[in-house]
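Colleague: Structure, please.
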Amino acid sequence: MTPLVFFKALADDTRLRSILLIQSQSELCVCELMTALDEIQPKISRHLAQLRKLGVLVDRRQGQWVFYCINPDLPQWAADILQTLAQQESQLISANLAELQKMGDRPARTSQCC
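Modeller: I've put the predicted structure just below:
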């Protein structure tokens, strides 16, 4: 992955918030991101597919759920940027995390994605 591709992926608000939410929670499914971001399923799924295609995210299936997490093979410079963003700009997703915490019936996890 090149820096240009990576930064273009982060340039969209939905993708950026999704990545930061996933990083903060280790993994999330589409329904959790829909709740946290107050967006419709097709939009979230489209952005997740783009991030998966670019290699920023990986997914795993557990029954009817598909969970997404940060690709453990992400270049170190990219992982460092995401970590720095999460630490320095936590207020960017604080309202989204609050919405996620209010969500009932979150899917149970039997293992971690990555």
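
Colleague: hey, let's count contacts and neighbours off CA atoms from now on
Modeller: Fine.

Colleague: So Phe67 lies in a strand, does it not?
Modeller: Yes - counting by DSSP: H, G, I helix; E, B strand; the rest coil, Phe67 is part of a strand.

Colleague: Please provide the structure for the following sequence as well, for comparison with the first:
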Amino acid sequence: MSKQPVVDPDLVACCPPIATRRLEANQAEVIAPMFRALGDPVRLRLMSMIASVPEICVCDLTPEFALSGPTISHHLKVLRDAGLVESDRRGTWVWYRVRADAFRQLGALLRVPAPTAEASA
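Modeller: Coordinates of the predicted model:
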């Protein structure tokens, strides 16, 4: 239904947390679209709604916003193209779910180790 996701799980899975090692240029190229997609307040709200359930129909997302259906569809397409959500059409409606692997990768990338006793002294 949509283009191939920007995220390459094999490439991103190798990324250590940026708190422990610098991110390589090619890794940043893969991950940046995900953060760019989440940088919009509407898309961030959509992601929180989609992530809060196993899957959700676009018919349940659209009424939550004071935006037109096509605008919501555009935001959902950005999230799909960034590799953050998957969708499938069932009849006239499209159902969305989070791509858990993408969120695990973002979470691992942002993980900051707890300070050691020596560092906090």
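
Colleague: what's the TM-score for these two chains?
Modeller: Overlay of the two chains. TM-score (TM-score structural alignment, normalised by the length of structure 1): 0.61; 80 aligned residues with a Cα RMSD of 1.9 Å.

Colleague: Tell me the spacing between Ser24 of structure 1 and Gln64 of structure 1.
Modeller: When Cα to Cα, to the nearest Å is the yardstick, Ser24 of structure 1 and Gln64 of structure 1 sit 23 Å from each other.

Colleague: higher neighbour count, the two?
Modeller: Taking other Cα atoms under 10 Å, Ser24 of structure 1 and Gln64 do not tie; Ser24 has more neighbours (17 against 7).

Colleague: Tell me the residue in structure 2 aligned with that one.
Modeller: In structure 2, the residue matched to Ser24 of structure 1 (TM-score structural alignment) is Ser52.

Colleague: how much space between its match and Ala100 of structure 2?
Modeller: On the measure of Cα to Cα, Ser52 of structure 2 and Ala100 of structure 2 end up 12 Å apart.

Colleague: What sits closest to Cys69 of structure 1 if chain neighbours are left out?
Modeller: Glu27 (4.6 Å; Cα to Cα, 6 or more residues apart in numbering).

Colleague: That neighbour contacts Trp65, correct?
Modeller: No - in this structure Glu27 of structure 1 lies outside contact range of Trp65 using Cα atoms under 8 Å: 11.7 Å.
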